[in-house]
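> sequence first, predicted model second:
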Amino acid sequence: MRYSWNELHRFASQCFQVAGVPPADAEWTAEVLVRADFTGVHTHGLSRLSAYIQGIRRGVIKAAPDTALEKRALSVATLDGDSGLGPVVAKLAMEAAVDLAKETGIGIVTVKRGNHAGPLSAYIDLATQAEMIGWAFSNAQPAIPPWGGRKAFFGTNPIAFGAPTHCHSPVVLDMATSKVARGNIILAAKTGQSIPEDWAIDETGCPTTDAQAALRGAVLPMAGPKGYALALMVEILSGVLSGAEMAPHVGSMYDKEQREPGTGLCCIAINPRSFFDGDEFYRRMDVLVDEIHQVPPADGFSSVRIPGERRVRLEHQGRQEGIALEQSTLDELKKLAEELHIAWRDDLFV
């Protein structure tokens, strides 16, 4: 079965609203999750919906947070997320960074008392739509060891970046500093699948193909010591600089203990028009992308793409044809519908 964007979005938004989330925040958070599925990032899509709702029910996520934005310097602001839904808090932070960049050329907003925000590309899109260069960083619950260690210390600490163009899709990258996003291992554990041996270690520090053992152990950093160094950089920007919880002290909405995760984020917007007159930056971006596309493809490749193009293509295709969901995700959604007394429609498929 392939499910339609509109119906999945409606269902997710309704779940959030039944849980007490204001309509506008529910619509946005539902969009972030559904878009993740439609762009192929199923680890951060509707497979997370039940966890968000359970987090609200347990009190580690506030449905209607009392957020507080404070301007600290000409281009700098801080945001207390009051443990609200991660997508809601991250959206506020990037929008504030964009507003600062419109005034001064650059805007930096840090977040404390945040939560899991889903794919950071969602907030990079907000920047590129405003014709800004965007950066986003987030820490997370312990998942990867420092290089040379065998115990989880840093989160997967994702990095996202985007730059607008005028004639092409924006350049957008979104990557974890771990070998893979921890969500891939969570999804494998849900579906009973094994994982590649070079993804993670178990509690004893030995490589494992068992997803459950990997969740008890640690995900390996990408590119060895380079991934560790990048995770540390993200921790400084999103954890230390923001005043949020740091490294092994960051919690998770999946934790059984009743404490707020305290996730930290950092959002940066750069206004290209502060560097060039008119549209010169966007013209140069278009030239750069054109020249990348003209590079002859290697064996096994049909073309050379820029980061973000595949995501745009998958979303366009999914909106037309619908998407398929993992059976484990469907089971969770149907169970959630029953718990929240929301009718699950088996005709959601297209």
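Nice, thanks for sending it over.
> only C-alpha atoms from now on, for both contacts and neighbour counts.
Noted.
> top helix in the chain by residue count?
If each helix of the chain is counted by residues according to DSSP state H, the longest one is helix 86-104.
> let's bring in a second model and compare:
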Amino acid sequence: MVVYVKVFADELHRFTSECFVRYSVPKEDADIIADHLVLANLRGVDSHGIIRIPVYIEGIKKGYVKPFSKPQIIKETAVSVLIDGGGGLGIPIATKAIDIAIEKCRSVGLAVVGVRNLGHVGMLAYYTLKIARNNLIGLAAANGPALVAPWGGAEPVFGTNPISIAFPTSSKPIVIDMATSAIASFKIRLAALKGEKIPEGVALTKDGKPTTDPKEAHLLLPFGGYKGYAIALTIEILSGILVGGLLSKNVINHGSTQGGFFVLAIDPTMFREYNEYLKDIDTLTKMIKSCKPAQGFNEILLPGEPEDRIYEERLRSGIPIDINTWKMLTEVAKELNIELPKTL
């Protein structure tokens, strides 16, 4: 049985920001990282939440990422921007790239932003949600350390190469956020910390044998077989080759690193009145929600809806943190002489 402690989001935010400030991260950037990691936990994406604090700190210590950097615009057109992140922490750099994409998209109706030379960008839904909340359609993708085999392969070529797409509606945005591997790499680490098994068909051992033991998982498989492989390849090209970033095989295998980051923002009013767009997307969502459930299902959920429900619950009653992750945070707090988040 996994033991948890519970912490309110504001306490976790305070602690997270203080951790990074102690490692020479500017306060503004530290707060952005805290916003991001805590939101991931609030949405139930614990693999991309505060479990990343010691990993990012280790990345700074080992020189994989810089605590601060000055991103530079390398190339810019009316609809596109290419940014060099200067090797800094990925979340603040990617967040600034999103702000640029939103501003440019509002001006010309479409924006494409690529970022290279940056650290791990975290949960992609953080970025696409921000775009959608500005009444724009957002897409974000990233490649990372090679952990995933191509379809039929026996060695890693791709990162978990996640993609997120968010669509504004008259209510909460529809948010798709998924790795193109059959499982996110940090979900394996989280399962190992909790002493849990991983699903069948997502990973292989060093000997190429299927495993459900997270400690034996050496090679990840693409989701959906050759279809997931094709999407992973697409993201590798967009996030790596197109923006001049590293290919997954050339990225240091560490939880603080990334290959490249790709963003697309689209203003629906390029094609039609925004109210007409909202009317039709709301009609579609109502059709989906009113669909008769198949046997074994109680209702039809939209992408992002489970996370929205978890968010409301955790915002109200606190964020559960498994005891092993809590022990890791305790070690960080002791090292940095920071007060741990108050538990409930």
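Okay, I see it. The structure displayed is predicted, hence computed values, not measured ones.
> re earlier: which stretch of the second structure lines up against the longest helix of the first structure?
The aligned range for helix 86-104 of the first structure in the second structure is 90-108, by TM-score structural alignment.
> what sits up against that stretch?
Residues outside stretch 90-108 of the second structure that contact it (Cα atoms under 8 Å, 6 or more residues apart in numbering): 29, 32-33, 36, 71, 78-79, 83, 85, 110-113, 115, 118-122, 127, 130-131, 134, 136, 258, 261, 263-267.
> I'd like to know which of the residues you listed are buried.
Buried subset of those (neighbour count, 16 or more other Cα atoms under 10 Å): 29, 32-33, 36, 71, 79, 83, 85, 110-113, 115, 118-122, 127, 130-131, 136, 258, 261, 263-267.
> and the gap between the counterpart of residue 122 of the first structure in the second structure and residue 223 of the second structure?
Aligned by TM-score structural alignment, residue 122 of the first structure pairs with residue 126 of the second structure. Distance, residue 126 of the second structure to residue 223 of the second structure, by Cα to Cα, to the nearest Å: 22 Å.
> and the buried ones among the contacts of stretch 90-108 of the second structure, which of them are in helices?
By the criterion of DSSP H, membership of those in helices covers 29, 32, 33, 36, 127, 130, 131.
> residue contacts, the first one?
With contacts defined as Cα under 8 Å, 6+ apart, residue 29 of the second structure is in contact with residue 92.
> what's the match for it in the first structure?
Counting by TM-score structural alignment, residue 29 of the second structure lines up with residue 25 in the first structure.
> gap between its match and residue 211 of the first structure?
33 Å.
> same thing with residue 223 of the first structure?
The gap separating residue 223 of the first structure from residue 211 of the first structure is 21 Å, by Cα to Cα.
> so which of the ones in helices among the buried ones among the contacts of stretch 90-108 of the second structure comes closest to residue 192 of the second structure?
Checking those against residue 192 of the second structure by Cα to Cα gives residue 36 as the nearest, at 23.5 Å.
> need the contact list for the closest one.
Contacts of residue 36 of the second structure by Cα under 8 Å, 6+ apart are 49, 91, 122, 123, 126.
> most neighbours among those, which one?
If you count neighbours using other Cα atoms under 10 Å, the busiest of the contacts of residue 36 of the second structure is residue 91, which has 26 neighbours.
> about what we covered before: between residue 223 and residue 211 of the first structure, point out the one with more neighbours.
Shown here are residue 223 of the first structure and residue 211; by other Cα under 10 Å, residue 211 has more neighbours (26 against 13).
> trace the more buried one over to the second structure, please.
Aligned by TM-score structural alignment, residue 211 of the first structure pairs with residue 214 of the second structure.
> so what's the most centrally placed residue in the second structure closest to, chain neighbours aside?
Centre of the second structure computed as the mean C-alpha position; nearest residue by Cα atoms, centre = their mean is residue 123, 1.6 Å away. Closest residue to residue 123 of the second structure apart from its sequence neighbours, by Cα to Cα, 6 or more residues apart in numbering: residue 48 at 5.9 Å.
> likewise for residue 219 of the second structure?
Nearest non-adjacent residue to residue 219 of the second structure, counting by Cα to Cα, 6+ apart: residue 204, 5.1 Å away.
> trace that neighbour over to the first structure, please.
In the first structure, the residue paired with residue 204 of the second structure is residue 201, using TM-score structural alignment.
> its match: neighbour count?
Look at residue 201 of the first structure: counted by other Cα under 10 Å, it has 27 neighbours.
> do the same with the one 5 residues further on
Residue 206 of the first structure sits with 13 neighbouring residues when counted by other Cα under 10 Å.
> what does residue 171 of the second structure give?
Residues lying near residue 171 of the second structure (other Cα under 10 Å) number 8.
> what is the three-state secondary structure of residue 321 of the second structure?
Here residue 321 of the second structure is recorded as strand under DSSP: H, G, I helix; E, B strand; the rest coil.
> need the contact list for the counterpart of it in the first structure.
With TM-score structural alignment as the criterion, residue 321 of the second structure lines up with residue 325 in the first structure. Neighbour list for residue 325 of the first structure: 2, 3 [criterion: Cα under 8 Å, 6+ apart].
> ok, 6 Å please
Counting by Cα atoms under 6 Å, 6 or more residues apart in numbering, residue 325 of the first structure touches no other residue.
> repeat for residue 69 of the first structure
Contacts of residue 69 of the first structure by Cα under 6 Å, 6+ apart are 78, 79.
> give me the aligned partner of residue 269 of the second structure over in the first structure.
The equivalent of residue 269 of the second structure in the first structure is residue 273 (alignment by TM-score structural alignment).
> report how many residues lie close to that match.
Residues near residue 273 of the first structure, counting by other Cα under 10 Å, number 17.
> what do you get for residue 294 of the second structure?
9.
> alignment lookup: it to the first structure.
Matched to the first structure by TM-score structural alignment, residue 294 of the second structure sits across from residue 298.
> same deal with residue 193 of the second structure?
Alignment note: residue 193 of the second structure maps to residue 190 in the first structure; criterion TM-score structural alignment.
> not counting its neighbours along the chain, what's nearest residue 158 of the first structure?
Excluding its sequence neighbours, the residue lying closest to residue 158 of the first structure (Cα to Cα, 6+ apart) is residue 176, at 4.0 Å.
> now do residue 302 of the second structure
residue 174 (6.7 Å).
> how about that neighbour, what's its match in the first structure?
Counting by TM-score structural alignment, residue 174 of the second structure corresponds to residue 171 in the first structure.
> with residue 73 of the second structure instead?
Alignment note (TM-score structural alignment): residue 73 of the second structure maps to residue 69 of the first structure.
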